[in-house]
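Engineer: this one's structure only:
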C-alpha cells in the first residue's frame, strides 16, 4: 500500500516560493511543482487564486497550472461556516475579497473524508508560511491544530515540503567563463 501526500497550498507559501525561488532562476523547482499539480498532489481553493492572480511573476505559472484550483463544494462551505463560527478572527470581514484561509483548511478536511483507493491512500497537508499564533488572532496553523489537520507552517515550511518530496536541486555548471 502506498500513501501519497496532497498539499493544500496557501497564497503565503506561493508568494514566498516566488520570492525566495524565482521561476527564472529555479526552473527545476517550478517544474516539480507543476508535476505535483498534474498528479493532483498540489491543490488550492479558488480563493487562493483570487489572492495571487494579480502577481505578474506568478501569473504565467498559475495559468499553466489552473487545474490545481478546486471549486468550493457544499461540504467545504459547511466546514468553512464551522471554522468561522469557532475562529472568526481568522478572517478580516471588512476586506472586499474573501480571505482564503478557512477555505484552505476546509479543502484539506473535506478531501480527507473522500473515499480512497484501496492501495493508494492519500493524506492531506496544509502548506503555509504563516506561523502558529500565541495571540487571540488565530492563524492557519492554529486552526489546523484544532481540526487535527497536518500543517507545514512557518519559516521552515517550504524546506520541510522539499524534504518530504525528496527534492534536491543542483546548479549545473555552464562551463568555463
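Structural biologist: That came through fine. The structure presented is a predicted model; accordingly, all values stated were derived computationally and were not measured. Numbering: from 1, shown residues only.

Engineer: For the rest of this, base every contact and every neighbour count on C-alpha atoms.
Structural biologist: OK.

Engineer: Next, work out how far apart the residue nearest to residue 68 when sequence neighbours are not counted and residue 85 are.
Structural biologist: Of all residues not flanking residue 68 in the chain, residue 43 sits nearest, at 4.5 Å (C-alpha to C-alpha, 6 or more residues apart in numbering). For residue 43, the distance to residue 85 equals 25 Å [C-alpha to C-alpha, to the nearest Å].

Engineer: Which one of those two is surrounded by more residues?
Structural biologist: Higher neighbour count among residue 43 and residue 85: residue 43, with 26 against 10, using other C-alpha atoms under 10 Å.

Engineer: Go ahead and confirm the more buried one touches residue 33.
Structural biologist: No - the pair residue 43 / residue 33 is not scored as a contact, 10.6 Å apart, by C-alpha atoms under 8 Å.

Engineer: Next up, identify which helix or strand residue 123 is on.
Structural biologist: Using DSSP states H and E, residue 123 sits in strand 120-127.

Engineer: now for that strand, which elements pack on it?
Structural biologist: Here strand 120-127 touches strand 2-9, helix 101-112, strand 150-152, helix 157-165, going by 3 or more C-alpha pairs under 8 Å, 6 or more residues apart in numbering; DSSP states H and E.

Engineer: got the buried residues for the first one?
Structural biologist: By neighbour count, and taking 16 or more other C-alpha atoms under 10 Å as the criterion, the buried residues in strand 2-9 are 5-9.

Engineer: List the buried residues for the strand holding residue 123?
Structural biologist: Residues of strand 120-127 classed as buried by neighbour count (16+ other C-alpha under 10 Å): 122-127.

Engineer: Can you name the next helix or strand after that strand?
Structural biologist: Of the helices and strands lying after strand 120-127 in sequence (DSSP H and E), the nearest is helix 140-146.

Engineer: One more to weigh against that first structure:
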C-alpha cells in the first residue's frame, strides 16, 4: 500500500467483486473497501451508483449495490463539475457509448473527471476499472485513462496492492 493513493472506482470493478472474490471473502473485502472510503482513499462519482441501481434487482439487490449505496455519502463527495466532464470529453469523446439510448448518464467520463480533479490538486489518484476492450465506436475506460495520463488497474491488482487479498 502506498499512503496517499486515492482510488476512483468504476462500476465495472464494483460489479467484479461478485465474480472474482470468493463468497467467504466478500464480507472482509467489503469491510476493507468501507475502511478505504472512510479514509477518503476510495471514491466514486454518483453516476457509478446510478449505473449500479439501474441493474439492481429491486426485490433483492446484490451486495455490490448495497455496499455502494451505504457508502455513497462519503464516497460521492465532491463530484466533478460539468466543465471538468466536458474537458475530458474534448480529449476522449469515444469513452461514451454511442449505442446507449437510455438517456441515463454514463459514469466513465465522471470517473475520469473526478480523477483528473484529484490529480490537479496534487493527489496520487488512480482509476480502478475492468474495462479494457476497445471497439471501433467505443473506447474503454482504461484506454481513455491512459490517453489522459491517468494510471488504471483492474480490481484484483487494486485489492492485492492494498493488501485486501
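Structural biologist: Sure, I can see it. All figures in this text were calculated on a predicted structure; none of them were measured in a lab.

Engineer: related to what we said a few turns ago, and the buried residues of strand 2-9 of structure 1, which is closest to residue 80 of structure 1?
Structural biologist: Checking the buried residues of strand 2-9 of structure 1 against residue 80 of structure 1 with C-alpha to C-alpha, the nearest one is residue 8 at 14.9 Å.

Engineer: Mind telling me what the closest one corresponds to in structure 2?
Structural biologist: Mapped onto structure 2 by TM-score structural alignment, residue 8 of structure 1 lines up with residue 8.

Engineer: my read: its match touches residue 125, true?
Structural biologist: Yes - at 7.0 Å, residue 8 of structure 2 counts as touching residue 125 under the criterion of C-alpha under 8 Å.

Engineer: overlap in contacts of the two?
Structural biologist: Shared contacts of residue 8 of structure 2 and residue 125, defined by C-alpha atoms under 8 Å, 6 or more residues apart in numbering, are found at residue 115.

Engineer: The equivalent of residue 161 of structure 1 over in structure 2: what's it in contact with?
Structural biologist: Aligned counterpart of residue 161 of structure 1 in structure 2: residue 158 (TM-score structural alignment). Residues near residue 158 of structure 2 by C-alpha under 8 Å, 6+ apart: residue 128.

Engineer: Repeat that for residue 152 of structure 1.
Structural biologist: Residue 152 of structure 1 touches 125-129, 158, 160-161, counting by C-alpha under 8 Å, 6+ apart.

Engineer: switch to 7 Å and redo it
Structural biologist: By C-alpha atoms under 7 Å, 6 or more residues apart in numbering, the residues touching residue 152 of structure 1 are 126-128.

Engineer: Save those residues as a markdown table, and put in distance to residue 39 of structure 1 too.
Structural biologist: Output for those, formatted as a markdown table (distance: C-alpha to C-alpha, whole Å):
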| residue | distance to residue 39 of structure 1 |
| --- | --- |
| 126 | 17 |
| 127 | 17 |
| 128 | 20 |
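
Engineer: Can you tell me how far residue 33 of structure 2 is from residue 161 of structure 2?
Structural biologist: Per C-alpha to C-alpha, residue 33 of structure 2 is found 13 Å from residue 161 of structure 2.

Engineer: What of residue 28 of structure 2?
Structural biologist: From residue 28 of structure 2 to residue 161 of structure 2 the distance is 16 Å (C-alpha to C-alpha).

Engineer: and what of residue 111 of structure 2?
Structural biologist: On the measure of C-alpha to C-alpha, residue 111 of structure 2 and residue 161 of structure 2 end up 20 Å apart.

Engineer: Over to residue 151 of structure 2?
Structural biologist: From residue 151 of structure 2 to residue 161 of structure 2 the distance is 14 Å (C-alpha to C-alpha).

Engineer: More neighbours: those two, which one.
Structural biologist: Between residue 151 of structure 2 and residue 161, residue 151 has the larger neighbour count (other C-alpha under 10 Å), namely 16 against 12.

Engineer: Residue 142 of structure 1: what's it in contact with?
Structural biologist: Residue 142 of structure 1 is in contact with 132-133, counting by C-alpha under 7 Å, 6+ apart.

Engineer: what does it align to in structure 2?
Structural biologist: By TM-score structural alignment, residue 142 of structure 1 lines up with residue 143.

Engineer: try residue 47 of structure 1
Structural biologist: Checking TM-score structural alignment: residue 47 of structure 1 goes with residue 47.

Engineer: Could you give the number of residues near that match?
Structural biologist: By other C-alpha under 10 Å, 21 other residues sit near residue 47 of structure 2.

Engineer: Repeat that for residue 44 of structure 1.
Structural biologist: 26.

Engineer: and it, helix, strand or coil?
Structural biologist: The three-state label given to residue 44 of structure 1 by DSSP: H, G, I helix; E, B strand; the rest coil is strand.

Engineer: Alright, that wraps it up for me.
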